[in-house]
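Visitor: Sequence below, structure please.
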Amino acid sequence: MGIQEERCPNCARLEARIAELEAELRALKTLLGLDSSNSNQPPSKDPPWKPKSERQKSERSSGGQKGHPGKTLKFSDQPDEIQTLPLTGVCSCGTVWDEVEVTDHLARQVHDLPELRLYITEYQAEVKCCPNCGCRGQAAFPEHVPGQVQYGPRLHAFTTFLNVGHFIPLGRVTQITDALFGASISDGTVALNINLASERLEAFENDLKAGLKQQAVLHADETGTKVNGKLNWFHVACFARGTLYTLHEKRGYAAIEAAGVLTDFRGVVVHDAWNTYFRLPGEHALCNAHLLRELRKLDEHDQQPWAGELRRALQQIYHAQKSGTLTEEQKAAFYTRFDELVLAGLEANPVQEPVPKRRGKPKQLPGRNLALRCQQHRAAMLLFLERADVPFDNNQAERDIRMACVKRKVSGGFRSEAGGEAFCRIRSFISTLQKQGLSVWTGLVDVFRGVLPKLHFSC
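Guide: Prediction:
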């Protein structure tokens, strides 16, 4: 009989500890390798060097393309002021130029701002006394002139445009108006302007919500912000002609329900596979830009070939569809290849067994989680192949929610919940105007005049 070696208990504990530390090291290396090209990390957290782009290089040269109309400063036929420059002095032959008749003019123009100052209009209401009964009568002032002295709708619109449209903090808005117009307004005045605009835009928000519910496809996303020092959440529901921003103290379903759009929506919601969105009653489409980034990370960082192959296959089928050359045979072959590669991903990332004496389910490998998601939500990932109105990615919501991120970085959070809600309503109005090709400036001035522009939400 051979001698059976007894296993040292200390050795077993050391091996288990080494395995645990190796797993922790792999996780830390994975975190160090993440950037905006292979994860959901925003570009602002990337290293100084530019990460790789998913866009394929085209044969076109940089700059304006052939046929592009271009923009340049044009000579105006109706200048506001003409300054004639007289020719004086003496010609080389001795003739005095002042005595010679003008035969032509050469013109040059300078396009500049006029002198900036407040334009003050004084309204004088006539007062009369009846010669028969002595009754005193007075003409009525316009509705927009309620007090003895006030600012007008353009200045109200200007301060709101700076704060909500361009995220300039209240204090700097007052500095700008003082420097440009000599108007020493206070932070409180700017805040009152914002609150007034929000009140008058309530009807717009109701129409916007009704218009969103009528769409076939909507995009959704969310991001964090601070309200009175506490974490709150911006939510966006949008499409090509309208944007709805809402603010809530929670990120989950309660916030979506409070917004009053997606919980009643029966069309397709495009999102980034956050689990809460799957509770919505409509159909789902997943953002494949997120999927491509996750596949790149598994391929290049974790050395999993199935992820690279799936990423390339997904890019090829998308570009074939985008160019209009996709055939039914190619589509069927892609579906088969998709399923094969997902199974390969599950095989490359086996189930992690429970750790003795550790509570809860064992954490699965990122590759397995992604492969399981591809298997479970295959129809939602590939819905863009079946419906022409469903996009490949969620870029519409990504672009719209980015403005909330810019606001957070430029001027921080909000002092109150009411201030955040007012910002969201006005920002929804601004974004919708931009999408419909209307002037934001004219729209804001009309709001303070008490007139709302007519907006259309049918695509």
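Visitor: From now on I want contacts and neighbour counts done on CA atoms only, so please keep to that.
Guide: Noted.
Visitor: Do a quick rundown of the strands in the protein.
Guide: Under the criterion DSSP state E, the chain carries strands at the ranges 127-129, 136-138, 217-227, 230-239, 242-248, 268-271, 283-286.
Visitor: Name the residues that touch the second one?
Guide: What it means is strand 136-138. The contact list for strand 136-138 (Cα atoms under 8 Å, 6 or more residues apart in numbering) reads 125-130.
Visitor: CSV for the strands of the chain, including distance to Phe392?
Guide: As requested, the strands of the chain are exported to CSV (distance: least, Cα to Cα, whole Å):
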stretch, distance to Phe392
strand 127-129, 68
strand 136-138, 66
strand 217-227, 12
strand 230-239, 14
strand 242-248, 20
strand 268-271, 9
strand 283-286, 8
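Visitor: sorry, back to before: got TSV for the contacts of strand 136-138, with neighbour count too?
Guide: Shown next, in TSV, are those (neighbours: other Cα atoms under 10 Å):
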residue	neighbour count
Ala125	11
Glu126	10
Val127	10
Lys128	12
Cys129	11
Cys130	9
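Visitor: To Leu196, which of the strands of the chain lies closest?
Guide: For the strands of the chain, distance to Leu196 was read as Cα to Cα. The smallest value, 17.8 Å, belongs to strand 242-248.
Visitor: Output the contacting helices and strands for the closest one.
Guide: helix 202-213, strand 230-239, helix 253-259, helix 417-435 (3 or more Cα pairs under 8 Å, 6 or more residues apart in numbering; DSSP states H and E).
Visitor: chain center to stretch 113-124, what's the gap?
Guide: 36 Å (Cα atoms, centre = their mean, to the nearest Å).
Visitor: end-to-end on that stretch?
Guide: Its start and end residues considered, stretch 113-124 measures 31 Å (Cα to Cα, to the nearest Å).
Visitor: quick revisit: for Ile256, find the nearest of the strands of the chain.
Guide: The nearest among the strands of the chain, by Cα to Cα, is strand 230-239 at 7.5 Å.
Visitor: another one to check against the first:
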Amino acid sequence: MTLTSGPIVTGQVLWRRVDDKLVSDCVTIDSVPCPTYEQLADLIVAQAAELARLTAHLTKLDAHIARQDARNAELERQLAANSRNSSKPPSSDGLGKPAPKSLRTKTGRKPGGQHGHKGDTLRQITDPDEVIRHEPLSCTGCGEGLTRATEVGVVRRQIFDLPPETIHVTEHQLISRRCHCGTSTRADAPAGVNAPVQYGPRVSAVMVYLYMGQYLSKAHTAHALSELFGKPVSAGTVSAATARAADDLGEFRTEVTARIIASDVVHFDETGFRAVGALHWLYSASTSLLTLVTCHRRRGREAMNAAGILPAFTGIAVHDAWSPYDTYPQLTHALCNAHLLRDLIAVVDHHQAYADDPRSWCWETESHRLFDGDQRPHRYSCEACRSGVVGRASAFDCRRRPHQSDSVPAREGRAETSGVGPTDRGADRGLSEVRGRSARLGLGPG
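Guide: Next up is the predicted model:
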């Protein structure tokens, strides 16, 4: 602004130029003194400082609100997490368990076995253990006896049943004889005959099968055998039989370990588990035929090395992208699609529940935020595709679920070659069975 040489009136102050300087003549109204130039300058400086302070405070408040919004969103996400959209187990859903929602689309096929499916059914055999003939007593037409009538046909009906179950007791008598020299010598007992009274290998095998194979508790196993065979069986007997069986599995475990290591694809999973009053960790390595579950007091590479699979395995490892798997550089990684789908479902559920406009979301941005910049899922998917063992996936309706990139392994049920399953549910299934036993025994998962 250019000042003239004449007087300038602003408010209660008359300003005029003297020697190229602006000076004021104070005009007093109601005995209020006019501020000096220096006072006004100080006031402007003070107001500028206050404005800067308030601006900085507002910036801090904005940052604080953003942090609070992010925290609230995270808490809301945790509240909405369940077994469908996170890694939480179904037992954690409680009474508010969400209704199951399938990701599969309708195919138009009828439920049940499809055309060409080879079913399994009970069929007659040619050499039954027992044949019982049933003769008609009299003719249904005239009432005459049929003792000497000609046989013109037979209808065969077979019943498959268990024979009467009874305990077969075998007594081993160890004979002692005295030599003419006066020494008495007793015969040696057969292998496995160690006590005056004991259960034989078949009953012990049934104990271990019900306890470990069918996951009955020790008490239920003992009770079932007592009722089936009419002989007393205690929980301690079941424990002793299981311990003996475990001691005999060294060679078997070595063979299973070697076969899993030699496989092209192995599925891995891990979970917490309480044992001997403390938290331990279960590790599962499985193929379509074999599963090895090991227990260790530590979590991480030490336990994985102790299991004996990952240090020597050089094939495709399907897992949940837990970071210790990255410490084995010889592996080809494949991300478990079950985990990926749960994470993407969580993105959709959270946005639809809390976003202002549910139609405006971008799943790529949200999933990148979900993984916090973690590129391992994308890298694992690319490794599996480059290996030529996982087929590409087709995109599906973005309104219902996110698009799946061509670099991501095929959806469940869509893997195309080499028998690579898209999920690690085979490994998880073995752990689930052990966790189920833990829950039934009141131990609870780790």
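Visitor: re earlier: wait, which of the contacts of strand 136-138 of the first structure is closest to Ser411 of the first structure?
Guide: The shortest gap between Ser411 of the first structure and any of these belongs to Ala125, at 43.4 Å (Cα to Cα).
Visitor: Please name the nearest non-neighbouring residue to the closest one.
Guide: Ala139 (5.0 Å; Cα to Cα, 6 or more residues apart in numbering).
Visitor: related to what we said a few turns ago, looking at the strands of the first structure, which is closest to Lys66 of the first structure?
Guide: strand 230-239 (30.2 Å).
Visitor: Where in the second structure does that closest one align, residue-wise?
Guide: Alignment note (TM-score structural alignment): strand 230-239 of the first structure is matched to residues 278-287 of the second structure.
Visitor: sorry, back to before: quick check: the residue nearest to Ala125 of the first structure touching Val127?
Guide: Yes. Ala139 of the first structure is in contact with Val127 according to Cα atoms under 8 Å; the separation is 6.6 Å.
Visitor: Show me what Ala338 of the second structure aligns to in the first structure.
Guide: Across the two structures, Ala338 of the second structure finds its equivalent in Ala289 of the first structure, going by TM-score structural alignment.
Visitor: What's the match for Val256 of the second structure in the first structure?
Guide: Aligned against the first structure - with TM-score structural alignment as the criterion - Val256 of the second structure pairs with Leu208.
Visitor: Check the gap between His144 of the first structure and Phe448 of the first structure for me.
Guide: Using Cα to Cα, one gets 9 Å for the distance from His144 of the first structure to Phe448 of the first structure.
Visitor: Can you pick out the residue with more neighbours from the two?
Guide: Phe448 (20 against 13; other Cα atoms under 10 Å).
Visitor: can you tell me which residues contact the residue nearest to the more buried one when sequence neighbours are not counted?
Guide: For Phe448 of the first structure, ignoring the flanking residues on the chain, the nearest one in space by Cα to Cα, 6+ apart is Pro153 at 5.0 Å. Shown here is Pro153 of the first structure, whose contacts under the criterion Cα under 8 Å, 6+ apart are 445-446, 448-449.
Visitor: redo that, cut-off 7 Å
Guide: 445, 448-449 (Cα atoms under 7 Å, 6 or more residues apart in numbering).
Visitor: picking up where we left off before, setting aside sequence neighbours, what's the nearest residue to the match of Ala338 of the second structure?
Guide: The shortest distance from Ala289 of the first structure to any non-neighbouring residue, by Cα to Cα, 6+ apart, is to Asp393 (5.5 Å).
Visitor: Can you find the partner of that neighbour in the second structure?
Guide: Taking TM-score structural alignment, the alignment pairs Asp393 of the first structure with Thr423 from the second structure.
Visitor: what's around the match of Val256 of the second structure, how many residues?
Guide: Counted with other Cα under 10 Å, the neighbours of Leu208 of the first structure add up to 23.
Visitor: Same question for the one 10 residues further on.
Guide: The local packing of Leu218 of the first structure (other Cα under 10 Å) involves 28 other residues.
Visitor: likewise Arg55 of the first structure?
Guide: Summarising burial for Arg55 of the first structure: neighbours were counted as other Cα under 10 Å, giving 7.
Visitor: Just give me the match in the second structure for it.
Guide: For Arg55 of the first structure, the equivalent position in the second structure is taken to be Arg104, counting by TM-score structural alignment.
Visitor: circling back: what's the neighbour count on the match of Asp393 of the first structure?
Guide: Using other Cα under 10 Å, Thr423 of the second structure has 26 other residues around it.
Visitor: Return the residues in contact with it.
Guide: For Thr423 of the second structure, counting by Cα under 7 Å, 6+ apart, the contacting residues are 318, 336-338, 412.
Visitor: in the first structure, which of those residues remain in contact?
Guide: Retained in the first structure by both residues aligned by TM-score structural alignment, their matches' Cα atoms under 7 Å are the following of the contacts of Thr423 of the second structure: 336-338.
Visitor: Adding neighbour count and distance to Tyr325 of the second structure, write the residues you listed out as TSV.
Guide: Putting those into TSV (neighbours: other Cα atoms under 10 Å; distance: Cα to Cα, whole Å) gives the following:
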residue	neighbour count	distance to Tyr325 of the second structure
Cys336	27	13
Asn337	24	16
Ala338	20	17
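Visitor: quick one, what contacts Pro43 of the first structure?
Guide: Taking Cα under 7 Å, 6+ apart as the contact definition, Pro43 of the first structure lies against Ser36.
Visitor: got it, and Cys336 of the second structure?
Guide: Contacts here follow Cα under 7 Å, 6+ apart; on that basis Cys336 of the second structure touches 318-320, 422-424.
Visitor: distance of Val434 of the second structure from Asp25 of the second structure?
Guide: From Val434 of the second structure over to Asp25 of the second structure the distance is 95 Å, taken as Cα to Cα.
Visitor: More neighbours: which of these two?
Guide: Of the pair Val434 of the second structure and Asp25, Val434 is the one with more neighbours under other Cα under 10 Å, namely 19 against 14.
Visitor: Excluding covalently adjacent residues, which one is nearest to the aligned partner of the more buried one in the first structure?
Guide: In the first structure, the residue paired with Val434 of the second structure is Ala404, using TM-score structural alignment. Leaving aside its sequence neighbours, Ala404 of the first structure sits nearest to Phe234 (Cα to Cα, 6+ apart; 7.2 Å).
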